[in-house]
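Trainee: Fold the stuff below for me.
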Amino acid sequence: MKNYSVLNIFVATIASVLLISCGGGSDYSNTSRGTGWDVTGKNGFELNTKYKDQDAAPGLVFVEGGTFTMGRVKDDPMHDWNNTPNQQHVQSFYMDETEVTNGMYLEMLDWIKGVFPPEVQEYRDIYNGAVPDTLVWRNRLGYNEDMTKNYLRFPAYANYPVVGVSWIQAVEFCNWRTDRVNEKILVDQGYTDRDQLGARDANQLFNTDTYLNAPTLVYGGNDSITRGGKRSAQLEKSRGKLAAKRDTDTTGLYITREKGILLPAAYRLPTEAEWEYAALGLGSLREYNSYRGRKKYPWDGQYTRSGSRKNRGDHLANFKQGDGDYGGIAGWSDDGADVTAPIKSYEPNDFGVYDMAGNVSEWVADVYRPIVDDEFNDFNYYRGNVYTKNQIGPDGKIAVVTTEDIQYDTLSNGKLIARNMPGEIRQIAVDDEETYLRTNFDRSDNRNFRDGDAQSSKYYRTGDEIDPNQRMYDSPQHQVTVGEDGKFDRQYDKSNTRSTLIDNEVRVIKGGSWRDREYWLDPATRRFYPQDMAKDDLGFRCAMSRVGSKSKKSKSPRN
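Mentor: From the prediction side, this is the model:
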């Protein structure tokens, strides 16, 4: 009887394999399900049928998405109603394991310094615009001069979170990181010249979007770099001498998005919903299909010290414990830091993410508003969308920025920062061609949508009665311009009737820092800060969207 059962199982297994091989499985075979044609490229069309799963990019850990209550705090001493609880759903994504460190940021500065030497007048503002503001450590009644000189560059602080970085600088770091990772992938895969990773030529820079949209224009149009790898040479040889001479025929010589080789998404700042969800680390509090509400901080429980027998009483984060108490009494009861602490000084949460409370507060992508408009959207919530498209030049090709047409923005503090970099595709606002008859968006700039735009303002009238000077958020309007002599003309808003600091240029910051009391360690708390300014207790980390399946593991019945 046992032999008969074994035989049945064996036969069923063979039958299943045969069914899968005949196209009954979930994966593509070498023939199309729609037409039966070959999809390996023999007939021109090629489909990557062996793509398995998205790998975590350097520095990132996987965060499986789900539903959670955003904005729920245990205490609300501020009584400002800016974190009213609402139910949100977040797609799976990847998050930096730690905050971006001084060492990581210095790597970018070294690259910029090599490509755009600050001693060259035309490049000086590029490097200066990327350097963190080390003067954030100064205090008029405190001595911190050694921090202003050493914190960013001295090797003892290499594994400490970078501070003095504005939101704009953090975004630029994410963009730079995306291009460097993708450039290395192309080199490692043998498609581009290996020597290019050490090259420092402002006229021959790699940009991911340019490569995917117009690969012949990347590296300043130097095709010998783009097609200078060993695999490219093999592809040229396999195509034959005749095809190799036809420069217009580039089939298979460049990596396209369909190949699945480059990063499927870019490094970016996490949204507020993603950051809060990752900080909560709800994994250990799941009971069947509901969450047990026992969390106040990113770790389990209601207290800032550990309750386990092994390390009972140890601090679980770096924060201000009271007036004049930034670390505790020297010795065992100290939290290990008076300012910032090295990354991974404390245990990670259930997602494997470190320092989601304490150490430094962190920039997130969102424009700040006192409310989260869950009535309009409760899926991947984010306020700050500004939709753009690639600019097309007179020759019908996409317009790529060169060293001669770099544009700069003058920030409210008078600092210049490059709006675009050589090798990037110039972006313009979307227009009627993209918005006509659409129901999901009708404008380029959506930062004010349903909260601060003309339609939602209490001053809103129809027709000619709209007064552009009457705004929902009556914030200061400073004007900073640069004259022909290079000097700044700073015109501060001296009005004494301004009622708020909220506008479209302030961003949400999350998480408590070494300067904050316990209340701000709660992941649901939220504050805001001007996007072009920086602080000594404010850093950031990167995130990346996940494409494809929500989970990395298949689900199985609990019982």
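
Trainee: Please make it C-alpha for all contacts and neighbour counts, starting now.
Mentor: Will do.

Trainee: For Val547, give its distance to Ser92.
Mentor: 8 Å (C-alpha to C-alpha, to the nearest Å).

Trainee: of the two, who's got more company?
Mentor: Remark: of Val547 and Ser92, Ser92 carries more neighbours, 22 against 13, as counted by other C-alpha atoms under 10 Å.

Trainee: any idea how far Leu18 is from the more buried one?
Mentor: From Ser92 over to Leu18 the distance is 34 Å, taken as C-alpha to C-alpha.

Trainee: can you map out the helices along the stretch 51-200 of the chain?
Mentor: 102-115, 124-130, 145-150, 167-188 (DSSP state H, counting those that start in this stretch).

Trainee: Who are the contact partners of Val11?
Mentor: With contacts defined as C-alpha atoms under 8 Å, 6 or more residues apart in numbering, Val11 has no neighbours.

Trainee: which SS state does it fall under?
Mentor: In terms of secondary structure, Val11 is helix; the call rests on DSSP: H, G, I helix; E, B strand; the rest coil.

Trainee: Please enumerate the helices of the protein.
Mentor: According to DSSP state H, the chain carries its helices in the segments 2-19, 102-115, 124-130, 145-150, 167-188, 208-213, 223-226, 230-245, 272-280, 432-435.

Trainee: and those, which is most packed in?
Mentor: Stretch with highest mean neighbour count among these: helix 272-280 (a mean of 26; mean count of other C-alpha atoms under 10 Å).

Trainee: Please provide the structure for the following sequence as well, for comparison with the first:
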Amino acid sequence: MTPQRTFSFYFILFTLFTSCKSKPDQSKESVGTSKTIEHVKPSKAPSEAPKGMVWIPGGEFNQGAVPNDNMAMSHEKPAHKVYVDGFFMDIHEVTNAQFAKFIEETGYVTMAEREIDWEEMKKQLPEGTQKPHDSILQPGSLVFKKTKSSVPNLYDYSQWWEWKIGASWKHPNGPDSNIDGKEDHPVVHIAFEDAQAYCKWAGRRLPTEAEWEFAARAQKTDSKFFWGDDIDQLSSHANSWEGEFPVKNTMQDGFERRAPIMSYPKNDFGLYDMAGNVWEWTSDWYNTNYYQKLASNGEVAQNPKGAASAFNSNNPYAKERVIKGGSFLCSASYCASYRISARMATSPDSGMEHLGFRTVHSANMP
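Mentor: You can find the predicted model right below:
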């Protein structure tokens, strides 16, 4: 068991994990302007796109919150100039069927399915930490549960998340569930290591945060959402939580939990589900100070790969990666992470019911 998995399991067990935890910044502070963006001529695809992928032309953009986004969280600011080279990207999230083929050919076992070694775990925990009961120290993952009544404190995540023994990509809602008939749903309960293993097998890689956001924006320089700024179009463009979170989902968008891939319109680059459905891994470390550092540099960041090290001011012990895109649990009253600039910090070994991934392929990759 890796040290990070040890840390993650312990904090998950006691609900000390991060999720949409930065409070919305309602100030009117200007965080950048699209008027200063100098677009370069989109680069042409070097070859025919691999099956299931589309070419994302390189270009320059303002990464981070747009000025008119009053739901933007502090860690989405300040906006800063970034340039990314062109790359190929999956048009949709990796599906259960695709992941199953990877498992069949490699025999890979995901982190949610691996046995937990307490002797190894306790080496990474504070001295004197009591061993949880053996009934708890079993493989599993985080599963969403509705609450029976209104929740006054939306920052107490333990109210709607539970560690479910037996939950995994094959059993997304717990051991009594399965993925029969859901081959075209996005695979979930995927830890960072699992996503990387799939990428290696497929000859791909995970996108950087900058690449992911550039692709989601699809050259809509001022827009909060990939379709524009009209929030009334949310239910027709993304799988999110509509209704009172986490009590009742009205399913105005047609789904209560995960939706099949390509259930909603694609963006202008031809990508589906770049808002809602499930969160997606990027390769970047999450560092609270990273955006500020890039902005203060005053230069256009060329193909940034994220912070050199992880740091979360809300939890200095955490070592987290950036995930993007929001999920079926994102609500206007909670974090509204179906916005293009929305981001979240998550432990690399944390698999969850609303976390998956998609892959990219660089022009210079074999």
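
Trainee: Any idea what the TM-score comes out to?
Mentor: Put the two chains on top of each other and the TM-score (TM-score structural alignment, normalised by the length of structure 2) is 0.65; 267 aligned residues with a C-alpha RMSD of 3.1 Å.

Trainee: Of all the helices of structure 1, which one is nearest Gly452 of structure 1?
Mentor: Proximity to Gly452 of structure 1, assessed across these by C-alpha to C-alpha, is greatest for helix 272-280 (19.2 Å).

Trainee: distance from the closest one to structure 2 after superposition?
Mentor: With mean C-alpha distance after the TM-score superposition for structure 1, helix 272-280 of structure 1 departs from structure 2 by a mean of 0.5 Å once superposed.

Trainee: in structure 2, what residues pair with that helix?
Mentor: Residues 209-217 of structure 2 are where helix 272-280 of structure 1 aligns, with TM-score structural alignment as the criterion.

Trainee: thinking again about what came up before, what's the closest of the helices of structure 1 to Asp80 of structure 1?
Mentor: Comparison of the helices of structure 1 against Asp80 of structure 1 by C-alpha to C-alpha identifies helix 272-280 as nearest, at 18.0 Å.

Trainee: Counting by contacts, list what that closest one packs against.
Mentor: Contact analysis of helix 272-280 of structure 1 by 3 or more C-alpha pairs under 8 Å, 6 or more residues apart in numbering; DSSP states H and E lists strand 66-70, strand 86-90, strand 361-367, strand 506-510 as its packing neighbours.

Trainee: can you pull the contacts of Leu271 of structure 2?
Mentor: Leu271 of structure 2 sits next to Val54, Asp90, Ile91, His92, Ala215, Ala216 when contact means C-alpha under 8 Å, 6+ apart.

Trainee: Could you do Leu60 of structure 1 as well?
Mentor: If a contact means C-alpha under 8 Å, 6+ apart, then Leu60 of structure 1 has Tyr94, Met95, Asp96, Glu97, Ala543 as its contacts.

Trainee: Throw the residues you listed into a markdown table and include neighbour count, thanks.
Mentor: Conversion of the contacts of Leu60 of structure 1 to a markdown table gives the following (neighbours: other C-alpha atoms under 10 Å):
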| residue | neighbour count |
| --- | --- |
| Tyr94 | 24 |
| Met95 | 29 |
| Asp96 | 24 |
| Glu97 | 23 |
| Ala543 | 26 |
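
Trainee: So which residues of the stretch 301-450 of structure 1 form strands?
Mentor: Taking DSSP state E, counting those that start in this stretch as the criterion, the stretch 301-450 of structure 1 contains strands spanning 361-367, 388-390, 408-410, 416-418, 427-429.

Trainee: Onto which residues of structure 2 does the fourth one map?
Mentor: Counterpart in structure 2 of strand 416-418 of structure 1, with TM-score structural alignment as the criterion, is absent.

Trainee: repeat for the first one
Mentor: Mapped onto structure 2 using TM-score structural alignment, strand 361-367 of structure 1 covers residues 279-285.

Trainee: so Asp85 of structure 2 makes contact with Pro57?
Mentor: Yes. Under the criterion of C-alpha atoms under 8 Å, Asp85 of structure 2 makes contact with Pro57 at 7.1 Å.
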